[in-house]
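Trainee: Pasting the sequence and the predicted coordinates here, then a few questions.
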Amino acid sequence: MALETGGILLHEPQSSELLIFEGALELLTLYERWNSFAQKNNYGAVINFSGIVRQESEMNKEEDGLYFEIYEPLLVKWFDSWQEKLKQKGAFLCMAHSKGFVGVGQSSFSVSILSSKRSTALQSIEEFVEDFKANAPIWKYDQISHQRFFAKARSQSIAGSGLFGELTYLDSESNNEESNTEENK
């Protein structure tokens, strides 16, 4: 099955699959691809999880959303560790993520875990998604009226990483902006 234009295959499908797309994901194409692989390789369980950009209070549903930046070398390293962990359990990992702008109501993240055992796939999907949220080197920004804001209240730091320079945060609770400089930390 051919991928939609814009997809970048970072792993060959024989061992795992990591895909990066510019913009929103085409979920049906991904589901078909991964389910087809499961059928060809006699996996009985396919557990899918997809993330959809939700409308935050400041966002206009028609034109706003999230903007994603990915540090691909570190993402591949993180993904490889998960692929090895799941391989030991007899499971296969497929993941796709967006970079750039993704509008409200569109998908930016999808993962499937394929296994011959339902319990392995069910347990692994929760562990994977939680670790993804905490440790994957993907940064998201609210994009409102064509401007990007780092949403500090909905973010968490990655161990061993840091950001330098000045950032503007949009506090989604109070809609207040604050500057993050060395003096304000």
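Mentor: Arrived safely, thanks for sending. It should be emphasised that the depicted structure is a prediction, and the values quoted were computed from it without experimental measurement.
Trainee: all contacts plus neighbour counts: C-alpha atoms, from now on.
Mentor: Noted.
Trainee: so after the longest strand along the chain, what's the next helix or strand?
Mentor: Looking across the chain with DSSP state E, the single longest strand is strand 91-103. Where DSSP states H and E defines the elements, the next helix or strand beyond strand 91-103 is strand 107-115.
Trainee: How about residues contacting that following strand?
Mentor: Identification of contacts with strand 107-115 by Cα atoms under 8 Å, 6 or more residues apart in numbering yields 23-27, 34, 38, 43-53, 90-99, 102, 121, 124-125.
Trainee: now swap in stretch 7-18 and tell me
Mentor: 19-22, 76, 79, 83, 92-96.
Trainee: One more: stretch 30-47?
Mentor: By Cα under 8 Å, 6+ apart, the residues outside stretch 30-47 that reach it are 1, 48, 94, 112-118, 121-122, 125.
Trainee: mind running it again at 7 Å?
Mentor: Applying Cα atoms under 7 Å, 6 or more residues apart in numbering, the contact partners of stretch 30-47 are 1, 112-118, 121-122.
Trainee: What are the boundaries of the helices in the protein?
Mentor: 27-40, 72-88, 118-135 (DSSP state H).
Trainee: so which of these gets nearest K152?
Mentor: Of all the helices of the chain, helix 118-135 sits nearest to K152, with 14.0 Å by Cα to Cα.
Trainee: Second structure for comparison follows:
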Amino acid sequence: MTQACNRTEEMAEEQRDILKLSCDWLSIQEVVEAVGSTSCGAISVFIGTTREDEIDGRKVIGLEYEAYELMAQSEFTKLCADIRKCWPTVMHICVHHRLGWVKVGEASVAMAISSPHRHDSQQAIQHCIERLKANIPIWKKEVYDNQETNWKENSECPWSKLGSVHRTMK
């Protein structure tokens, strides 16, 4: 009987960290299924969509995303390690992010995190989106109804704040 228990412990599920950058539509079901686990009673999900907005009289019709993909994967690995340091019970982490054109109303990012209990996965998902915006090299350009464009700075990025201060001081 003891041997069977030891074998079960040895066959413990390995943690999964998945980052997918793609020009394809995001499948929320795929993201949720990627973090499913019989040892987890909670899956927390965040879906970020392109919102309709008006800036200086121009209507936003969509966003264009670009990424430095190799660096994004490296930073994502660091983010997952950070999440597990803060919330050790987190089992699986999955983030899918669109690249290219994303029109108003469409999802640009979908993420899910599983853990045995909801508290850890909920806190981890909040941390994940904040750190993703701050550290993962994914950039967005707003496209307006008059076809003008504007690259956006994420307020979470430490270098954008420093850059703003530096530009103001000149």
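Mentor: Good, I have the coordinates. Note that this is a predicted model, so its numbers are computed, not measured.
Trainee: TM between them?
Mentor: Remark: TM-score between the superposed chains equals 0.71 [TM-score structural alignment, normalised by the length of structure 2]; 145 aligned residues with a Cα RMSD of 2.9 Å.
Trainee: Which position in structure 1 pairs with E69 of structure 2?
Mentor: Following TM-score structural alignment, the counterpart assigned to E69 of structure 2 within structure 1 is E72.
Trainee: Tell me how many other residues surround the nearest residue to that match once chain neighbours are set aside.
Mentor: Leaving aside its chain neighbours, E72 of structure 1 sits nearest to P137 (7.8 Å; criterion: Cα to Cα, 6 or more residues apart in numbering). The tally of other residues near P137 of structure 1 (other Cα atoms under 10 Å) stands at 20.
Trainee: picking up where we left off before, now rank the contacts of stretch 30-47 of structure 1 by neighbours and give me the top one.
Mentor: For the contacts of stretch 30-47 of structure 1, counting by other Cα under 10 Å, the largest number of neighbours falls to L114: 31 neighbours.
Trainee: Could you report the separation of that one from C94 of structure 1?
Mentor: Counting by Cα to Cα, to the nearest Å, the gap from L114 of structure 1 to C94 of structure 1 is 8 Å.
Trainee: give the contact list for E9 of structure 2.
Mentor: Per Cα under 7 Å, 6+ apart, neighbours of E9 of structure 2: none.
Trainee: any idea how far E142 of structure 2 is from K59 of structure 2?
Mentor: From E142 of structure 2 to K59 of structure 2 the distance is 10 Å (Cα to Cα).
Trainee: again with K152 of structure 2
Mentor: 15 Å.
Trainee: who's more crowded, those two?
Mentor: K59 (16 against 12).
Trainee: so what corresponds to the more buried one in structure 1?
Mentor: K59 of structure 2 maps onto M59 in structure 1, by TM-score structural alignment.
Trainee: Its match contacts I144, correct?
Mentor: Yes. With contact defined as Cα atoms under 7 Å, M59 of structure 1 reaches I144; the gap is 5.9 Å.
Trainee: Overlap in contacts, those two.
Mentor: Residues within reach of M59 of structure 1 and of I144 at once, by Cα under 7 Å, 6+ apart, are G65.
Trainee: burial of the match of E69 of structure 2, as a residue count?
Mentor: Neighbour tally, E72 of structure 1, other Cα under 10 Å: 14.
Trainee: that older thread, show the contacting residues for the residue nearest to E72 of structure 1.
Mentor: Contacts of P137 of structure 1 (Cα under 7 Å, 6+ apart): 70-71, 74-75.
Trainee: Please repeat the previous calculation with a cut-off of 10 Å.
Mentor: Counting by Cα atoms under 10 Å, 6 or more residues apart in numbering, P137 of structure 1 touches 69-76, 78, 157-158, 161.
Trainee: repeat for T8 of structure 2
Mentor: T2.
Trainee: cool, and G48 of structure 2?
Mentor: With Cα under 10 Å, 6+ apart, G48 of structure 2 has these contacts: 97, 105-111, 129.
Trainee: try 6 Å this time
Mentor: Counting by Cα atoms under 6 Å, 6 or more residues apart in numbering, G48 of structure 2 makes contact with 107-109.
Trainee: and if you look at F76 of structure 2?
Mentor: Per Cα under 6 Å, 6+ apart, neighbours of F76 of structure 2: none.
Trainee: how much space between it and W151 of structure 2?
Mentor: Look at F76 of structure 2 and W151 of structure 2: by Cα to Cα, they are 22 Å apart.
Trainee: same check, this time on V60 of structure 2
Mentor: 12 Å.
Trainee: next one: S37 of structure 2
Mentor: Remark: distance between S37 of structure 2 and W151 of structure 2 (Cα to Cα) = 39 Å.
Trainee: Give the burial count for the nearest residue to F128 of structure 1 once chain neighbours are set aside, as a bare number.
Mentor: Counting by Cα to Cα, 6+ apart, F128 of structure 1 lies nearest to W82, which is 7.7 Å off, once chain neighbours are set aside. By the criterion of other Cα under 10 Å, W82 of structure 1 has 19 neighbours.
Trainee: again with the one 10 residues further on
Mentor: The local packing of F92 of structure 1 (other Cα under 10 Å) involves 28 other residues.
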